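Trainee: Only the shape, not the letters, is given here:
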């Protein structure tokens, strides 16, 4: 996934260019944008994605990408991708959307204005935590000539016999990635890993349907438990994103979300230690259920100010609900919470 995102950015941006990104993204992506790309001359403006106007405020002559996730990691916040894409396209800027948490079964970003979609295939595509991989897909509809922002697409490329990538039409973005970025950086998926991911895709819709069903039940259970302080899941009626969930996610809003306990950070650690069926693991979207505290793991590289900007508090627990029997999952949570 990291390779897919990096390749997608390097395909259109270089020294002096800028990205406008939702602040509510995966910690690894945030670190890529905030720490790894700036020494290469690519800088990012992070914005609160709840208002599409925030993206427009940061777009300037150097902007090459507007970037967001369909379902934010880890807080499962939703964004009006249609509105964000409309803002970006008004200024001729390419829209890249990470659709890892939603998968194409729950949400198809191209139907909402995205130009390029990236996935961490390590997650739902593989489905069993056995394989790492990334995917980059393009809509084929972006007009680089009309935009005027992408000379590497509209001018001849001397590194590839002076081909003009924009003239390739619908396959311009991904052809350029394969012919230049992949060629020069070497992030190539092995044949066996590709085989495992293709095996996972065969059961994607079946698994995601069960993931969503279980997640809704677990979220409802936690929201009513006396030891739980809060739950952030768009499938709950009291979620600020519930209306958007009903509009854009008729099949459900994934199986990864967050919650906090009234006992705070220490109670969260005790809960994780008490669980028997849930695994303490930094991955998500496995067939088995997973649980973790992002502030000390997936987002540990962020400072306190950055953690606050992405909505991560010390008490926050991220849960990835698997496909086990729902009664077993609820029983495990019940016995673990009872020990607090």
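Mentor: Noted; the coordinates are in hand. Since we're looking at a predicted model, the values are computed, not measured.

Trainee: Going by C-alpha atoms from here, please, whenever you check contacts or count neighbours.
Mentor: Fine.

Trainee: The protein: strands as residue ranges?
Mentor: Counting by DSSP state E, the chain has strands at residues 18-22, 43-47, 63-69, 94-98, 116-120, 134-138, 228-232, 256-261, 279-280, 290-292, 317-320.

Trainee: Out of those, which is closest to residue 196?
Mentor: strand 134-138 (12.8 Å; CA to CA).

Trainee: angle of that closest one against strand 116-120?
Mentor: Going by axes from the mean of the first three to the mean of the last three CA atoms, to 10 degrees, strand 134-138 is angled at 170 degrees with respect to strand 116-120.

Trainee: got another, please set it beside the one above:
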């Protein structure tokens, strides 16, 4: 591919990072199912281990199949580099790892996936980190939550489960003023609908398990580095700006410039945390990304149709889909994600908890699973599953109250989806 030409998204989702295999000419990226790689000689091995040369050492760190996926996602997001790992939750820890020290904190949206809220409110305490949750619609509250020990702001471009839209640019301006990075989870939006780096984000994380793979076969995660943050502007990020003892005093930002975060995440993060993506998972995800734009267009089209129908149903109290004209996020959605508001939203049923349970159990085409972003339409009652560990107050803040059901719209025939929802709601009524 010609380096000077600006290729379109549909071309990049197929070709970015991929080249015919030099040994066989294979056009599809091979699955390099190997743990280790032969060095040319002792000098070559030493240079690799000393970060003086880029190459393959051991598949906990780098793998050719995974490397193609990293380059493709980074290209689609408009980032300088990317690091893939074993899951979306692993990606969140990988994103925070180079930034945090014991006693540091992050400011996060209160409207996050339930597992993320648990990870940030409970698990990261074991590292000596803490998190303050804030309603990101209240920008003054975001500013007020930042203190001298804050090292990042974290939010979702399109929030799970409710599909609310985040004003990424407004929060990015706050992060810039505080001299800290903004981390955006772009799982629900994908780079086809939202490119957070263009809105000022420093880092972008994905659960590649969801829309990027799109077929419910493998788990994976990714951290994309914008390459735009000055890690040496203050003493807040010593892992990146100061001497690294494990590499004889090497300073990552001084040495690697806009790829400092990416190199640190591989050379230290994957080395020591071991949250490695396996090459077969990378292969499935690469195959999935080839049709990302086509799938997202259908997800959006179906979601708009189904959400519009649900909004008028007498058993439904309200629908949270930002693509509806009635949504308070509709105007922001047109600005942040003009191609559509995604395929995820919630509905509140007038019959409350019992109605939600009966509704979920009555569906036939919709699969009752703890996943989203599949080609299949999926449903789950968040309060009793993905958000069960949260307090009632946290559930309400996250949009996962007991009367709410999360719906992930797939790419099936919209009329069939509506018919299935109709028969299930009829049983609830």
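Mentor: Great, that's in hand. Computed from a predicted model, the values in this text were never measured in an experiment.

Trainee: TM-score for these two?
Mentor: Taking TM-score structural alignment, normalised by the length of the first structure as the basis, the two superposed chains have a TM-score of 0.98; 340 aligned residues with a CA RMSD of 1.0 Å.

Trainee: Between the strands of the first structure, which one is closest to residue 335 of the first structure.
Mentor: Distances from residue 335 of the first structure to each of those were compared by CA to CA, and the smallest falls on strand 228-232, at 13.9 Å.

Trainee: Tell me the residues of the second structure aligned with the closest one.
Mentor: Strand 228-232 of the first structure corresponds to residues 316-320 in the second structure, going by TM-score structural alignment.

Trainee: Now do the buried residues in stretch 223-240 of the first structure.
Mentor: Of the residues in stretch 223-240 of the first structure, those scored as buried under the neighbour-count criterion (16 or more other CA atoms under 10 Å) are 223, 227-236.

Trainee: which one of the residues you listed sits closest to residue 12 of the first structure?
Mentor: Sorting these by how near they are to residue 12 of the first structure, with CA to CA, puts residue 234 at the top with 32.9 Å.

Trainee: who's in contact with that closest one?
Mentor: If you count contacts by CA atoms under 8 Å, 6 or more residues apart in numbering, residue 234 of the first structure has them with 76-78, 240-242, 245, 253.

Trainee: out of those residues, what pair is the most spread apart?
Mentor: Set against one another by CA to CA, the contacts of residue 234 of the first structure have their most distant pair in 240 and 253, with a gap of 13.5 Å.

Trainee: sorry, back to before: and the contacts of residue 234 of the first structure, which is closest to residue 260 of the first structure?
Mentor: Proximity of the contacts of residue 234 of the first structure to residue 260 of the first structure, judged by CA to CA, is greatest for residue 76, which lies at 14.0 Å.

Trainee: The equivalent of that closest one over in the second structure: how many residues sit nearby?
Mentor: Residue-level alignment of residue 76 of the first structure against the second structure, with TM-score structural alignment as criterion, gives residue 163. Around residue 163 of the second structure there are 29 other residues, counting by other CA atoms under 10 Å.

Trainee: Who are the contact partners of residue 163 of the second structure?
Mentor: Contacts for residue 163 of the second structure were tallied using CA under 8 Å, 6+ apart; they are 320-322, 341-342, 344-346.

Trainee: check the fit of the longest helix seen in the second structure onto the first structure and give the mean distance.
Mentor: Among the elements of type helix in the second structure, defined by DSSP state H, the one spanning the most residues is helix 292-311. Relative to the first structure, and after both are superposed, helix 292-311 of the second structure has an average distance of 0.5 Å to its aligned residues, where the measure is mean CA distance after the TM-score superposition for the first structure.

Trainee: just how off-centre is that helix within its chain?
Mentor: Remark: helix 292-311 of the second structure is offset 20 Å from the chain centroid, using CA atoms, centre = their mean, to the nearest Å.

Trainee: residue contacts, residue 356 of the second structure?
Mentor: Contacts of residue 356 of the second structure were listed using CA under 8 Å, 6+ apart, and they are 349, 381, 402-405.

Trainee: change it to 7 Å
Mentor: Residues counted as contacts of residue 356 of the second structure (CA atoms under 7 Å, 6 or more residues apart in numbering) are 349, 381, 403-405.

Trainee: returning to what we had before: can you tell me which of the contacts of residue 234 of the first structure is closest to residue 139 of the first structure?
Mentor: Nearest to residue 139 of the first structure, judged by CA to CA, of the contacts of residue 234 of the first structure is residue 78 at 21.4 Å.

Trainee: Skipping its backbone neighbours, what lies nearest that closest one in space?
Mentor: Computed as CA to CA, 6 or more residues apart in numbering, the closest residue to residue 78 of the first structure that is not its neighbour in sequence is residue 71, at 5.3 Å.

Trainee: ok, the one you found touching residue 100?
Mentor: No: shown here, residue 71 of the first structure and residue 100 do not form a contact pair, counting by CA atoms under 7 Å, at 8.0 Å.

Trainee: hmm, back to that, rebuild the strands of the first structure as CSV, extending it with distance to residue 84 of the first structure.
Mentor: Shown next, in CSV, are these (distance: least, CA to CA, whole Å):
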stretch, distance to residue 84 of the first structure
strand 18-22, 10
strand 43-47, 12
strand 63-69, 8
strand 94-98, 9
strand 116-120, 14
strand 134-138, 17
strand 228-232, 22
strand 256-261, 23
strand 279-280, 35
strand 290-292, 31
strand 317-320, 26
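
Trainee: Out of those, which is closest to residue 338 of the first structure?
Mentor: Going through the strands of the first structure one by one, with CA to CA as the measure, strand 228-232 comes closest at 11.6 Å.

Trainee: how about residue 366 of the second structure, what's its partner in the first structure?
Mentor: Using TM-score structural alignment, the equivalent of residue 366 of the second structure in the first structure is residue 278.

Trainee: so how far is residue 234 of the first structure from its match?
Mentor: In this structure, residue 278 of the first structure lies at 22 Å from residue 234 of the first structure, with CA to CA, to the nearest Å as the measure.

Trainee: picking up where we left off before, packing partners for the longest helix of the second structure?
Mentor: strand 316-319, helix 414-428 (3 or more CA pairs under 7 Å, 6 or more residues apart in numbering; DSSP states H and E).

Trainee: count of neighbours near the nearest residue to the match of residue 76 of the first structure once chain neighbours are set aside?
Mentor: In space, not counting the residues next to it along the chain, residue 163 of the second structure is nearest to residue 345; the distance is 4.8 Å by CA to CA, 6+ apart. Other residues within reach of residue 345 of the second structure by the criterion other CA under 10 Å amount to 26.
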